[in-house]
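1. Predicted coordinates and the sequence they were generated for:
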Amino acid sequence: MSAKKILMLVGDFVEDYEAMVPYQALLMTGHHVDAVCPGKKSGDSVRTAIHDFEGDQTYSEKPGHNFAVTADFDSIRPGDYDALVIPGGRAPEYIRLNKTVLEMVRHFDQAGKPIAAICHGAQVLAAAGALKGRTCSAYPAVGPDVTLSGGTYADIPVDQAHVDGNLVTAPAWPAHPQWLAKFLEVLGTKIQT
């Protein structure tokens, strides 16, 4: 396996598990991951939120950890990266308003590079026009975004993931085992057991 260089787009109140777990898992498997946030530089942090499913009509939200940004957003060149990860939480709601974020996503989409998005991360894909003609899972409340952007919403169990070519998506963090395993397959990563 050759290590891949992966870009992760985060922002304040990104979902804690959806940033921390994939970041650490991808590093553990030998990949290089640069986590970036519009307006922030290497060494800055974003605040995270922990979303939990406790029987209410929607998820609950609690303060999470600080998550360190590992590269300067303004110096990122998407062509230097092999794959893209977009965690969920509340960050996608506002980072999708950033023109450079959308241009980055379009680069990965148009180049056919692996893209993994979870939960509300599909909001960024929808805003970039990357879901037209694609099937994508997301947190159920994001289903209309997927549909309105020309995609097909995959309504799957919260612990499952969906693959459509280079695009790997899932509803929320309970899907991490499936979502990350399928993303590693799309990346061509082989794990020895």
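-> Right, received. Where do you want to start?
2. make it CA atoms for all contacts and neighbour counts henceforth
-> Noted.
3. out of everything not next to it in sequence, what's closest to Gly112?
-> Distances taken as C-alpha to C-alpha, 6 or more residues apart in numbering put Asn166 closest to Gly112, at 6.4 Å, once the chain neighbours are dropped.
4. contacting residues around that neighbour?
-> Residues counted as contacts of Asn166 (C-alpha atoms under 8 Å, 6 or more residues apart in numbering) are Gly112, Lys113, Pro114, Ile115, Val186.
5. residue contacts, the residue at minimal distance from the centre of the chain?
-> Taking C-alpha atoms, centre = their mean, the centroid of the chain lies closest to Ile86, which sits 1.8 Å from it. For Ile86, the contact set (C-alpha under 8 Å, 6+ apart) comprises Met8, Leu9, Val10, Ile115, Ala116, Ala117, Ile118, Gly121, Ala122, Val124.
6. this is the other structure I want to compare:
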Amino acid sequence: MSKKILMLVGDYVEDYEVMVPFQALQMLGCTIDAVCPDKEKNDIVKTAIHDFEGAQTYSEKQGHNFTLNASFKDVNPDNYDALLLPGGRSPEYIRLNERVISLVQYFAKQERPIAAICHGIQILTAANVLEGKECTAYPAIRPDVINANGTWIDCAVDKAHVDGNLVTAPAWPAHPEWLAKFLDVLEIKIEL
């Protein structure tokens, strides 16, 4: 059964964290609507490539342009089975958009699957939907999770964590596990 997933992005979303799940989930027959506040279908968002190169934090380089395939203003959350929140720098400012917050709160209240990675968890903390939930994120987001009354799960950068309908991971090296766990929560089975 095909699932329809809403992906919230903005300029300087992390390149891998938007492109890999967007393409992988489409390959599995899911429909992904990638939208950005104040942008329309066929507009682009710039991406950023974050890497782990031995510094105290990740490095950043300009990535690719990512083309939106739906318009934010047209989103009806009733039409979606799940929500996907990639990281990068975009979560820090799209979480200021009231409609982004209300969409996230809708998915949380409906207990629909939510997958968030890296800084994408900042949108969940701003929406106040982490109370009583366990999650992980990029380590710099730990204070935000704690302040949002969530339970911080410390895990390796290539691991993911599931709490009910919520699937989280620290960064793009966790894609294999994060996406596999998201598929489990979506109840999508792959026959080999």
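-> In hand now; what should we look at? Only a predicted model underlies this, so the values are computations on that prediction, with no experimental measurement involved.
7. got the contacts of Ile86 of the first structure as JSON lines, with distance to Gly143 of the first structure and neighbour count columns?
-> Output for the contacts of Ile86 of the first structure, formatted as JSON lines (distance: C-alpha to C-alpha, whole Å; neighbours: other C-alpha atoms under 10 Å):
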{"residue": "Met8", "distance to Gly143 of the first structure": "22", "neighbour count": "22"}
{"residue": "Leu9", "distance to Gly143 of the first structure": "21", "neighbour count": "28"}
{"residue": "Val10", "distance to Gly143 of the first structure": "21", "neighbour count": "31"}
{"residue": "Ile115", "distance to Gly143 of the first structure": "18", "neighbour count": "26"}
{"residue": "Ala116", "distance to Gly143 of the first structure": "16", "neighbour count": "26"}
{"residue": "Ala117", "distance to Gly143 of the first structure": "13", "neighbour count": "29"}
{"residue": "Ile118", "distance to Gly143 of the first structure": "12", "neighbour count": "29"}
{"residue": "Gly121", "distance to Gly143 of the first structure": "11", "neighbour count": "34"}
{"residue": "Ala122", "distance to Gly143 of the first structure": "9", "neighbour count": "31"}
{"residue": "Val124", "distance to Gly143 of the first structure": "13", "neighbour count": "28"}
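8. Helices of the second structure, residue ranges please.
-> For the second structure, the helices defined by DSSP state H cover 15-27, 90-94, 98-109, 121-126, 142-147, 175-186.
9. chain center to the shortest one, what's the gap?
-> In terms of C-alpha atoms, centre = their mean, to the nearest Å, the centre of helix 90-94 of the second structure is found 11 Å from the chain centre.
10. hmm, who's touching that helix?
-> Val9, Gly10, Asp11, Tyr12, Val13, Pro37, Val100, His119, Gly120, Ile121, Gln122, Ile123.
11. The fourth one now?
-> Contact partners of helix 121-126 of the second structure, identified using C-alpha under 8 Å, 6+ apart, comprise 85, 87, 91-92, 94-95, 101, 104, 130, 137, 141, 144-145, 148, 168.
12. Neighbour-wise, give me the winner out of these.
-> The most crowded member of those, judged by other C-alpha atoms under 10 Å, is Gly87 (33 neighbours).
13. Surely that one and Ala137 touch.
-> No: Gly87 of the second structure is beyond contact range of Ala137, at 9.3 Å (criterion: C-alpha atoms under 8 Å).
14. which residues are common contacts for those two?
-> In contact with both Gly87 of the second structure and Ala137: Ile117, Cys118, His119, Gly120, Ile121, Ala171, using C-alpha under 8 Å, 6+ apart.
15. so what's the fourth one up against?
-> By C-alpha under 8 Å, 6+ apart, the contact list for Gly120 of the second structure reads Leu85, Pro86, Gly87, Gly88, Pro91, Ala137.
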